[in-house]
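K.L.:
Predicted model, plus sequence, below.
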Amino acid sequence: MGSSLKPEELMVELQSKGVRLEQGSGKGRQGGAGPANGKGMVFGNYQITVPTSGECATNSEYSLHEDGEHALIYKDGEVVSEVELIATPRFYELHTEDGVPYHKIALLHGRDCLASTVIQTCSRWHGEERCQFCGIGTSLNDENTVPVKTPKQLAEVAEAAQRLDGVTHVTLTAGTTVNPLYGIKHLGDCAGAIKEATGLPVHIQFEPVDDPDIYRHLKECGVDTVGMHLESFDQKVRERITPGKARISIEEYFKGFAGAVKVFGRNQVSTYIIIGLGESLADTLAGCTRCIEMGVYPFVVPLRPVKETPFANIAPPVPKTMAEIYREVARSLADHRLSAADSKAGCVRCGACSVLPAFERKKTWLSMS
């Protein structure tokens, strides 16, 4: 058993090519706005989510086989790696005081991150403003969640997840509300309730708004880290793929980044950068470097095909492209002393949707020096 690929290289392959689930393998998480339509796996010290739906996974040369306590990755009929699958957490078995199953309030992401789409609707979901890759409405349509989670519900679930399953940090996101400040402040209220109940570090995600005081308000609520997701540094790509969000200019995002870094500090502000939307490599690397220089962590991820979206069958970028970007961004992160390991909470700390943290830790970029 074995592969000629290094662990981080195999993880890049799997996130780009997906994995077929053989009979007996769980289907993974379906729908949603985060690591949807994927399965959590652990390779040694590294955790990732791997696409399990769409044409890339259906036609993948990789397959997952579960045999009792073991899970094996096969390539063309031969075992290439043993993996640990992330078990269903115990808190999923419980219900809130008002009768809602905990798993409809929040989910386990990776091994130790509790995550919730607090507002499961988005003012841009219907019509021409919708982000082409986002599946925020699918899990609501499938009745796998509830439209809005309350601070009390989230605090209750977080306490149980911490006690029963060892959760160490929390990620809260939301669809964009008609009045964006309403959604942001609701996330802050939820973070405060979780912090009071558990003491856990909390990350929240939102679009930048023209209110410089919002960051201090969130900090006072108990928020530890924030993410404002630009997705692409190419405005033409943004207008085509995220037409609603594209109305907020790239410079407005960077203005928001600067304001957030002043309050939360370097390495505690992040932005998702999705590879595979039609962007240029040079623009992507230049944008990532600009973020890093100001203390913002660019969380680089491959496009994830999500069911019932226009991008459901779009293939993620090829492994070679992802590896090249990871190496260059990891080099820049090291040069500016930013690291996923130093993030207090959220997607960057979890790291499962990207292989960038593995490239950081392994210093794979040194081979390019």
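P.N.:
Structure received.
K.L.:
CA only for contacts and neighbour counts going forward, please
P.N.:
Noted.
K.L.:
surely residue 65 meets residue 75?
P.N.:
No: Residue 65 is not in contact with residue 75 according to CA atoms under 8 Å; the separation is 11.0 Å.
K.L.:
quick one, which of the two is more surrounded?
P.N.:
residue 65 (19 against 16; other CA atoms under 10 Å).
K.L.:
what about versus this one:
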Amino acid sequence: MTTTDRALAIGERVERFVRDIVIPYERDPRCAAHGPSEELVNELRALARDAGVLTPHILGDGQHLTQRETAHVLIRSGLSPLGPVACNTMAPDEGNMYLLGHVASPEQKVRFLRPVIEGNARSAFFMTEPAEDNGAGSDPSMMLTACEPEGNHWVINGRKAFITGAQDAKVGIVMAKSTEGACMFLVDLPDPAIRIERVLDTIDSSMPGGHAVVAIENLRVPATQMLGEPGEGFKYAQVRLSPARLSHCMRWLGSCVRAHEIATDYACRRQAFGKSLIDHEGVGFMLAENMIDLRQAELMIDWCASVLDTGNLGTSESSMAKVAVSEALMRIADRCVQVMGGTGVSGDTIVEQVFREVRAFRIYDGPTEVHKWSLAKKIKREWKSSRG
């Protein structure tokens, strides 16, 4: 597994910034249940801008790092839950930047993409719908939000749920169905036609703005703000899907690296029954298993990234990586809590937050079971095909 010189250099700067500048902010009271406040986000991004590590995965000419290079950088941004927020590598912005970079028109890139890349605007992706409405979740074909042409505009109505960062976002990507199929629209936020009903109380707390339930009522969007072509929304979602799924793996791997460091330090310092905790096999073996899972997760990310770098959509590969990495990270986070005992479930370190974040990650971007089901369907299709 080799890393390019430019990725090594960027990764080193990002890691130094996160460890030296960002980590001290982890106890800042502006880190709340629904994520860091907008004031804190702006303060951290100003520091990242000064350090030359803002949006480090996109170069000055707009070129993205390769996925393998991105992994090296994003893992290091994830060493603190606040690192991706500060460096502008956090979801949903990172995935939205990737999508707009590949699909948006030149005019749309200037108006909607540039402010996000520059860290002056956060964005939100409006696709998931409320379960009580029996709307789109893991099955996007169940989408209820509808759009209709009206002159040189489109009118959108519906409800969305778990919309990360909708609160205080300035750029929205709204997905809705038309008679031609799914469509995506770029919208300026806030808009009075997009009303936040409530911000959900969830176990994770790292993403600015939290996760909102939103009502969209007669939203009028100029036709020039449709992303791409009508009816191509699901195809564009696939462009975003695998890289965004994988970048979640990257960021949370970084957090679990840090949690493992904290648990290791605790186990080596803490004494019990006449020796250090790590010298008790029950503890030492858990940390050894963490090492194994960390390396396997890193290798799985690198393998999937290499597939994406060929231009392949990598749908199945990213499903496999998402399952393998999220489950491995859950084991790591759980062991870190267990090794640290009472301290592990307290807010004295970020270990308990990493546990909460990774537990949510097993559901976000597709629950483990949905990915396994999708892979099983692929296995069956290939079996049928092999039999002629």
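P.N.:
Sure, I can see it. All values derive from a computational prediction rather than experimental measurement.
K.L.:
what's the TM-score here?
P.N.:
Superposed pair, TM-score by TM-score structural alignment, normalised by the length of structure 1: 0.25. Supporting alignment: 163 aligned residues with a CA RMSD of 7.1 Å.
K.L.:
Name the residues of the helix or strand containing residue 327 of structure 1 that come out as buried.
P.N.:
In this structure, residue 327 of structure 1 sits in helix 319-335 according to DSSP states H and E. Neighbour-count burial for helix 319-335 of structure 1, counted by 16 or more other CA atoms under 10 Å, picks out 319, 322, 323, 325, 326, 327, 328, 329, 330, 331, 332, 333.
K.L.:
Hmm, residue 13 and the first one touching each other?
P.N.:
Yep, that's residue 319 of structure 1 we're talking about. Yes: the criterion here is CA under 8 Å, and residue 319 of structure 1 meets it with residue 13 at 5.4 Å.
K.L.:
Can you tell me how far residue 66 of structure 1 is from residue 252 of structure 1?
P.N.:
Going from residue 66 of structure 1 to residue 252 of structure 1 by CA to CA, to the nearest Å gives 47 Å.
K.L.:
Please say which of these two ends up with more neighbours.
P.N.:
Between residue 66 of structure 1 and residue 252, counting by other CA under 10 Å, residue 66 is the more crowded of the two (18 against 15).
K.L.:
Could I get the contacting residues of the nearest residue to residue 334 of structure 1 once chain neighbours are set aside?
P.N.:
Counting by CA to CA, 6 or more residues apart in numbering, residue 334 of structure 1 lies nearest to residue 360, which is 7.5 Å off, once chain neighbours are set aside. Contacts for residue 360 of structure 1 (CA atoms under 8 Å, 6 or more residues apart in numbering) come out as 330, 331, 333, 334, 339.
K.L.:
State the pair within the residues you listed that is farthest apart.
P.N.:
The most widely separated members of the contacts of residue 360 of structure 1, counting by CA to CA, are 331 and 339 (10.7 Å).
K.L.:
Just confirm residue 107 of structure 1 contacts residue 115, I think it does.
P.N.:
Yes: contact criterion CA under 8 Å: residue 107 of structure 1 and residue 115 qualify, at 5.3 Å.
K.L.:
in the longest helix that structure 2 contains, what counts as buried?
P.N.:
Ranked by residue count and defined by DSSP state H, the top helix of structure 2 is helix 233-269. Within helix 233-269 of structure 2, the residues that count as buried by 16+ other CA under 10 Å are 233-234, 236-237, 239-260, 262-264, 266-267.
K.L.:
Give me the number of neighbouring residues for residue 218 of structure 1.
P.N.:
When neighbours are counted by other CA under 10 Å, residue 218 of structure 1 registers 23.
K.L.:
OK, contacts around it?
P.N.:
Residues near residue 218 of structure 1 by CA under 8 Å, 6+ apart: 185, 188.
K.L.:
Surely it is in a strand?
P.N.:
No: the assignment for residue 218 of structure 1 (DSSP: H, G, I helix; E, B strand; the rest coil) gives helix, which keeps it out of a strand.
K.L.:
Roughly how far does it sit from residue 174 of structure 1?
P.N.:
Residue 218 of structure 1 sits 15 Å away from residue 174 of structure 1, going by CA to CA.
K.L.:
Now do the buried residues in the longest helix belonging to structure 1.
P.N.:
Longest helix of structure 1, by residue count under DSSP H: helix 180-198. Neighbour-count burial for helix 180-198 of structure 1, counted by 16+ other CA under 10 Å, picks out 181, 183-184, 186-195, 197-198.
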